[in-house]
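*Asks:* Give me a 3D structure for the following:
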Amino acid sequence: MRRAAAIGAPLLAIAGFALAQQAPAPRDMTALYRPFEAPPGERTRADVAWPAPAVAALPTPIAGIGRAATAPEIVGWDIAVRGDGRNLPPGRGTAKQGEELFITHCAACHGDFGEGLDRWPALMGGRGSLRGDQPRRTVGSFWQHAPGVFDYIRRAMPYAAPQSLTNDEYYALTAYVLFINELVQEEDVMDRDSLPRVAMPNREGFVLEARPDTPNEACMTNCRQGRPVTVTMDSRQFVRPGSESGTAEPQ
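*Replies:* All right, here's what the predicted structure looks like:
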């Protein structure tokens, strides 16, 4: 019995050590959402440089397996455009050139003037509505940076054939969307130099999000703390496309 106890004691000690090692250590939850600190000063705009995150070195290539990507191959994938205009491609276009393109590729969903049809979203209007009880998040009222408009249109539109137009045509379409929001003139040329200079109305309307924004404990009583709760519905979310029962305005 003594021998068994002597043998069992180290095993228990080892097991206890393993259990202690598995206990989760307390951690700062906000670190999960902030991979690096924001630079000092203005921190809400994409045209302010952020420090580059640390990137681990790539593994050493294995001889005879794979090859380096060619420049044309990289260009085909590297299409992301930052809010400050970084990575905008060469090209140019005006709203006057973009009007016919918009009617051909976009108006079926967004209307001839970006007013929105059926359940498809409006692209214009809503200026000053973000502080009201029925905010309209359009390009003119909500979007922070004009290069982001180009990035999204080129990345996702036309709806049935995204990335199917030329850079000149995407610049022209971007110019037209900005024009119907009264942000540029019909003959203003939009390109990689001029587009980042367009001052969007909501440019200063974004704040650096500090997550987590809710406590870890569920609220069961007095959760509203006396604050009123309102519900805003948009009728376009509850009708079939083409039913003519939706409207361009929230109901």
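*Asks:* going forward, measure contacts between C-alpha atoms and count neighbours the same way
*Replies:* Fine.
*Asks:* At which residues are the strands of this protein located?
*Replies:* Secondary structure of the chain by DSSP state E: the strands cover 92-93, 190-191.
*Asks:* How many residues are close by Pro89?
*Replies:* By other C-alpha atoms under 10 Å, the residues close to Pro89 number 15.
*Asks:* What of Gly85?
*Replies:* Residues within reach of Gly85, counting by other C-alpha under 10 Å, total 24.
*Asks:* got a list of what it touches?
*Replies:* The contact partners of Gly85, by C-alpha atoms under 8 Å, 6 or more residues apart in numbering, come to Asp47, Pro147, Arg192, Asp193, Leu195, Pro196.
*Asks:* In contact with the third one, which residues?
*Replies:* With contacts defined as C-alpha under 8 Å, 6+ apart, the neighbours of Arg192 are Gly85, Leu88, Pro89, Pro90, Gly91, Arg92.
*Asks:* Please provide the structure for the following sequence as well, for comparison with the first:
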Amino acid sequence: MVNTYDIKADTTQWPVSFGFGKPATPQQIAAWDIDVRPDGLGLPAGSGTVIQGRAIYNTKCMACHGSIEKALPPGAKLPAPVLVGDSISKVKAIGNYWPYASTVFDYIRRSMPYNLPGSLTDNEVYGVTAYLLNANKIIKADAVLDAKTLPMIVMPAQKLFINDDRHGGPEIR
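*Replies:* Just a heads-up that it's a prediction; the model follows:
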């Protein structure tokens, strides 16, 4: 049996260009190059507070994720995951599962709100991140998040993750 992953296409006869699309401009690349590393590299300028984040959450996030302050009625279901967890229910949430605060920021920035991903300003993302970290009892209510303070937050679950520091071998592609 032939493994289809081992078959190599003969690209020597392919044209330099297939004539589709156009090269991306530096501005277009910069607009999509928004990744944030666990150490905070890539965080944008701006800042946000818990109070600012609460207002944004209640306007743009609560419809899917539910209220942070009010419990759901028994049997009620949300269209999106709960974001605040506790040690009793073991629901994977920001406070008991996510390893880095910068990952929370990055995820919100890229994919939220669900109906208009990437539409939040950097200040709004800092605010929502601050609100969620406070709701999960990770930062204080008067905290201000920015590119300097966010990477300094140590998430409770960080110690549960193992860094994959392999450098080679057949299992590394």
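*Asks:* hmm, back to that, tell me the one among the contacts of Arg192 of the first structure nearest to Gly66 of the first structure.
*Replies:* Nearest to Gly66 of the first structure, judged by C-alpha to C-alpha, of the contacts of Arg192 of the first structure is Pro89 at 28.3 Å.
*Asks:* Dump the contacts of Arg192 of the first structure to a markdown table, plus distance to Glu100 of the first structure.
*Replies:* Conversion of the contacts of Arg192 of the first structure to a markdown table gives the following (distance: C-alpha to C-alpha, whole Å):
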| residue | distance to Glu100 of the first structure |
| --- | --- |
| Gly85 | 25 |
| Leu88 | 23 |
| Pro89 | 22 |
| Pro90 | 21 |
| Gly91 | 18 |
| Arg92 | 16 |
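*Asks:* Which one of those residues is nearest to Gly116 of the first structure?
*Replies:* Proximity of those to Gly116 of the first structure (C-alpha to C-alpha) peaks at Arg92, which lies at 26.0 Å.
*Asks:* What's that closest one aligned with over in the second structure?
*Replies:* Residue pairing (TM-score structural alignment): Arg92 of the first structure is matched to Ser47 of the second structure.
*Asks:* Show me the residue sitting in the middle of the second structure in space.
*Replies:* In the second structure, the residue lying closest to the centroid (C-alpha atoms, centre = their mean) is Tyr107, at 1.6 Å.
*Asks:* report the longest helix in the first structure, please.
*Replies:* As assigned by DSSP state H, the longest helix anywhere in the first structure is helix 2-22.
*Asks:* same thing with the second structure?
*Replies:* Longest helix in the second structure, counting by DSSP H: helix 122-135.
*Asks:* What's the match for Val128 of the second structure in the first structure?
*Replies:* Here Val128 of the second structure is matched to Leu173 in the first structure, going by TM-score structural alignment.
*Asks:* Any figure for the gap between the residue nearest to its match when sequence neighbours are not counted and Cys109 of the first structure?
*Replies:* Using C-alpha to C-alpha, 6 or more residues apart in numbering and skipping residues adjacent in sequence, the residue nearest Leu173 of the first structure is Gly98, 4.6 Å away. Per C-alpha to C-alpha, to the nearest Å, Gly98 of the first structure is found 16 Å from Cys109 of the first structure.
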